[in-house]
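Student: Test case, fold it:
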Amino acid sequence: MTAFDAHDPLGIDDLLSDEDRAVRDTVRSWAADRVTPYVADWYERGELPGIRDLARELGSLGALGMSLTGYGCAGAGAVQYGLACLELEAADSGIRSLVSVQGSLAMYALHRFGSEEQKQHWLPSMASGEVIGCFGLTEPDHGSDPSGMRTRAERDGSDWVLNGRKMWITNGSVAGVAVVWARTDEGIRGFVVPTDTPGFSAPEIKHKLSLRASVTSELVLDDVRLPADAVLPEAHGLRGPLSCLSHARYGIVWGSMGAARACFDAALAYTREREQFGKPLAGFQLTQAKLADMAVELHKGVLLAHHLGRRMDAGRLRPEQISFGKLNNTREALEICRVARTLLGANGISMEYPVMRHSTNLESVLTYEGTVEMHQLVLGKALTGVDAFRG
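Tutor: So this is what the prediction gives:
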């Protein structure tokens, strides 16, 4: 019988193939070398310096558009993509957000709904990280209810003219292309917007207290004129952007467990070394109770993510099941981080440790791409057959 592993108490590693482990270990090694030593400083400064270099490096790893096929994309399985998200978020949620928005939102929208010309033009350079993408859905007045969006696209001859604003857009001010959703006379449509188009601007949002090592922007569209072929031909209505969000939410199911793991590991190491009342903190019953509860929720969450990944690989994953994972894992990850903070005492708020940084990041992860309440209602509707979103 193999020895008990405090970092893999259920032996989840046994569920992974050699290729799965190779993907995980490659991303973990890259994050340990290129992110972990520097991210506390980036977070404190509220910036992500060298984001273009990081994007190219992630592209060389095959991490951008990782689960897509063709056009320079890696064509990896869903579990492998999930493992990459977990390792990236164990370093910082902002880095995983960079990858998620690039691959699961902007690239996924082009790959699934774009014309062949759009795919050929944008996807290879996005897969390599030479071009960064963003995804414009959320608006200043409409987050959880995208059906109320005010951004409009009007026909002018054969052209489209876009006007409106999008808010809380990751990668916005460094993007070379934006996938923007707008209301038209034909319903909601998606548009491929090169960011050097006149009338497009993306001022960066400052003074954030979460996701500080990440680029977050507003998108402003002021009479942005686009040719007829800028529209995504296969996307009609809200089903288009919502399917992109489902793909991105799947990455969050895994990624949130990465942040939780980092905080659990920090708490476990700290309590083994820190002495109070003549012995290590780990020797007290209340400490062990906290660590046990944290480990149970962490590894239950990883098992849930793994199960959803296998369902996605089999083509059987439903949006309601993704909501199940996003709801559970983000809530439990945040609670794990909060408990870790108590075990570290005052040191828990120090940037010398990752706990408070992950905790504040997870406050955003908890609510972006679907708040707790939205996912509860998605599950509530699936369970009862009654739609309670509007009353």
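Student: CA atoms for contacts and neighbours, from now on please.
Tutor: Fine.
Student: element containing residue 155, please.
Tutor: Applying DSSP states H and E as the criterion places residue 155 in strand 152-156.
Student: roughly how far is that strand from the heart of the chain?
Tutor: Distance, stretch centre to chain centre, for strand 152-156: 31 Å (C-alpha atoms, centre = their mean, to the nearest Å).
Student: Now do the buried residues in it.
Tutor: For strand 152-156, burial by neighbour count (16 or more other C-alpha atoms under 10 Å) applies to 152, 153, 154.
Student: Nearest residue to the second one in space, please, no chain neighbours.
Tutor: In space, and not counting its chain neighbours, residue 153 is closest to residue 162: 4.4 Å by C-alpha to C-alpha, 6 or more residues apart in numbering.
Student: Let's see this one next, to set against the first:
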Amino acid sequence: MPARRSPWMDQDLDDFRDLARTFCEKEIKPNVDTFIANKQVDRDLWNKAGDQGLLCLSIPEEYGGGGGTFAHEAILIEEQARTGDSSWGASLHNGIVAHYILAYGTEEQKHAWLPKMASGEVVGAIAMTEPGTGSDLQSVKTKAIREGDEYVVNGSKTFITNGAQADVVIVVAKTNPEEAASGISLIIVPCDAPGFSRGRVLDKIGMKGQDTSELFFEDVRVPVTNLLGTEEGQGFIQLMMQLPQERLIVAVSNVAAMELILDETMRYVHDREAFGRPIWGFQNTKFKMAEVATEARVARSFVDECIGLHLEGQLDIPTVAMAKLWCSERAQKVADICLQLHGGYGYMNEYPIARAWADLRVSQIYAGTSEIMKEIIARSLPAPV
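Tutor: The predicted structure is shown next:
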């Protein structure tokens, strides 16, 4: 099959891919096992990435960023995925946390946080999920109650990516507990604030090197100037506006994982022998790999279309929900087929397919479950005339 170049690529992005690939091959791939054992990446990975200009890629240069576009973010996501790593939370730091500050922050907030996030001095996280809320963000219990010139933050969060290493957290909280969506605001909380604490790094079935953590806020006081946005109650709308990029990030990583799985499994079925011949010699293997190649190609084409639309500012919420739903579901299907072709070795963590199979399962849950994606899509369908 001829190599395919995404239509949104250009020479500048080709050169950037070389830089991203070199970094990931040198700094990430040899350390994947160490990250998993430590349940987090080495802290200096963030500083090394900052030195190479790989953080805040799509943030304007005036705030210390790379001045690029989402295409640069997508390439870094792809190159990280192709090393088999799921530990480094750069896509959240770059494509989500930094963009909340860019989109809704004051000039003072942007200059205070974005340059440090771009250098790797500060690692960012966003705290949405709570033990009892999950996808129901309108029902968060964490409160940020104004007292004079400060907000007093109380509550707890769970499943927080970058939670153990974060230096700053954007907290989804109720500034008006009597309201649902209209009571939600986003508050910037530095992690050195008194009353902030971290719980355990959570023991997950996959993504074991990602420092997904519990966070606790006990009478944490921050200035009212740490509110994101011009007034209280804008948080839910802000979340809805930024979630499409988060969902596209998931879809991009899913496609890159499918392509890695395809390559790794093709290598395996040609090398591994059974009944006196390579596994590739069996018709079932060829048929299954044909399915996998087709799934990966279709997903890639759809995601490329979505990236193109996003770069033009035209990617709508239902379409990106389709991309997130399709790619997360298909990536798991591909991983399942390829694990089966590995036989017993597919169940061993030393093989990339085993880790990919476990890592991918959460893609159908985070950034909005598959069920939520279906609800969004269904709402967009026109009624019959």
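Student: what do we get in the second structure for the residue nearest to residue 153 of the first structure?
Tutor: Alignment note: residue 162 of the first structure maps to residue 153 in the second structure; criterion TM-score structural alignment.
Student: ditto for residue 382 of the first structure
Tutor: Residue 382 of the first structure maps onto residue 380 in the second structure, by TM-score structural alignment.
Student: correct me, but its match touches residue 319?
Tutor: No. Here residue 380 of the second structure does not reach residue 319: they are 9.5 Å apart, not a contact under C-alpha atoms under 8 Å.
Student: more neighbours, the two?
Tutor: More crowded of residue 380 of the second structure and residue 319, by other C-alpha atoms under 10 Å: residue 319, with 19 against 12.
Student: Return the residues in contact with the residue mapped onto the more buried one from the first structure.
Tutor: Under the alignment (TM-score structural alignment), residue 319 of the second structure pairs with residue 321 of the first structure. Residues in contact with residue 321 of the first structure (C-alpha atoms under 8 Å, 6 or more residues apart in numbering) are residue 308.
Student: Over to the one 5 residues further on?
Tutor: For residue 326 of the first structure, the contacting residues are 249, 250, 252, 253, 375, by C-alpha under 8 Å, 6+ apart.
Student: All the strands of the second structure, in order from the start?
Tutor: Along the second structure, the stretches classed as strands by DSSP state E are 124-127, 143-147, 150-160, 168-174, 184-190, 196-201, 213-223, 227-228, 273-274, 277-278.
Student: hmm, who's touching the third one?
Tutor: Yep, that's strand 150-160 of the second structure we're talking about. Contacts for strand 150-160 of the second structure (C-alpha under 8 Å, 6+ apart): 125-131, 141-146, 173, 202, 212-224.
Student: Excluding sequence neighbours, find me the nearest residue to residue 140 of the second structure.
Tutor: Distances taken as C-alpha to C-alpha, 6+ apart place residue 133 nearest to residue 140 of the second structure, at 6.2 Å, with adjacent residues excluded.
Student: what's around whatever residue of the first structure lines up with the one you found, how many residues?
Tutor: Following TM-score structural alignment, the counterpart assigned to residue 133 of the second structure within the first structure is residue 142. By other C-alpha under 10 Å, the residues close to residue 142 of the first structure number 15.
Student: Also residue 216 of the second structure?
Tutor: Neighbours around residue 216 of the second structure, by other C-alpha under 10 Å: 18.
Student: And for residue 130 of the second structure?
Tutor: Residue 130 of the second structure - counted by other C-alpha under 10 Å - has 23 other residues nearby.
Student: In contact with it, which residues are there?
Tutor: 140, 141, 156, 157, 158, 159.
Student: hmm, back to that, could I have the buried ones of the contacts of residue 326 of the first structure as ChimeraX selection syntax?
Tutor: Entered in ChimeraX, the line below selects the buried ones among the contacts of residue 326 of the first structure, by 16+ other C-alpha under 10 Å:
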select :249,250,252,253,375
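Student: Which of the contacts of residue 326 of the first structure fall within helices?
Tutor: Filtering the contacts of residue 326 of the first structure for membership in helices, criterion DSSP state H, returns 249, 250, 252, 253, 375.
Student: What does the second one correspond to in the second structure?
Tutor: This means residue 250 of the first structure. Per TM-score structural alignment, residue 250 of the first structure is aligned with residue 248.
Student: try residue 353 of the first structure
Tutor: In the second structure, residue 353 of the first structure lands on residue 351 (TM-score structural alignment).
Student: quick one: that match from residue 267 of the second structure, how far?
Tutor: 12 Å (C-alpha to C-alpha, to the nearest Å).
Student: And for residue 123 of the second structure?
Tutor: 37 Å.
Student: With residue 196 of the second structure instead?
Tutor: Distance from residue 196 of the second structure to residue 267 of the second structure, by C-alpha to C-alpha: 48 Å.
Student: The two: who's more crowded?
Tutor: residue 196 (20 against 12).
Student: Do I have it right that the more buried one meets residue 221?
Tutor: No. Residue 196 of the second structure is beyond contact range of residue 221, at 9.4 Å (criterion: C-alpha under 8 Å).
Student: quick one: the helices in the second structure?
Tutor: 11-23, 32-38, 44-51, 70-81, 90-92, 98-104, 107-119, 235-271, 283-311, 317-341, 352-360, 370-380.
Student: Tell me roughly how far the shortest one lies from the first structure on average.
Tutor: The reference is to helix 90-92 of the second structure. Compared with the first structure after fitting, helix 90-92 of the second structure deviates on average by 1.6 Å (mean C-alpha distance after the TM-score superposition for the first structure).
Student: Where in the first structure does that helix align, residue-wise?
Tutor: Counting by TM-score structural alignment, helix 90-92 of the second structure corresponds to 99-101 in the first structure.
Student: which residues touch the matching stretch?
Tutor: 63, 64, 133, 134, 135, 170, 171, 248, 251.
Student: Could you report the separation of residue 106 of the second structure from residue 1 of the second structure?
Tutor: Residue 106 of the second structure is 50 Å from residue 1 of the second structure, by C-alpha to C-alpha.
Student: Looking at the two, which is more packed in?
Tutor: More crowded of residue 106 of the second structure and residue 1, by other C-alpha under 10 Å: residue 106, with 17 against 4.
Student: Kindly provide the distance from the residue nearest to residue 153 of the first structure to residue 220 of the first structure.
Tutor: 10 Å.
Student: do the same with residue 300 of the first structure
Tutor: 42 Å.
Student: Burial check on residue 60 of the second structure, number of neighbours?
Tutor: Around residue 60 of the second structure there are 15 residues (other C-alpha under 10 Å).
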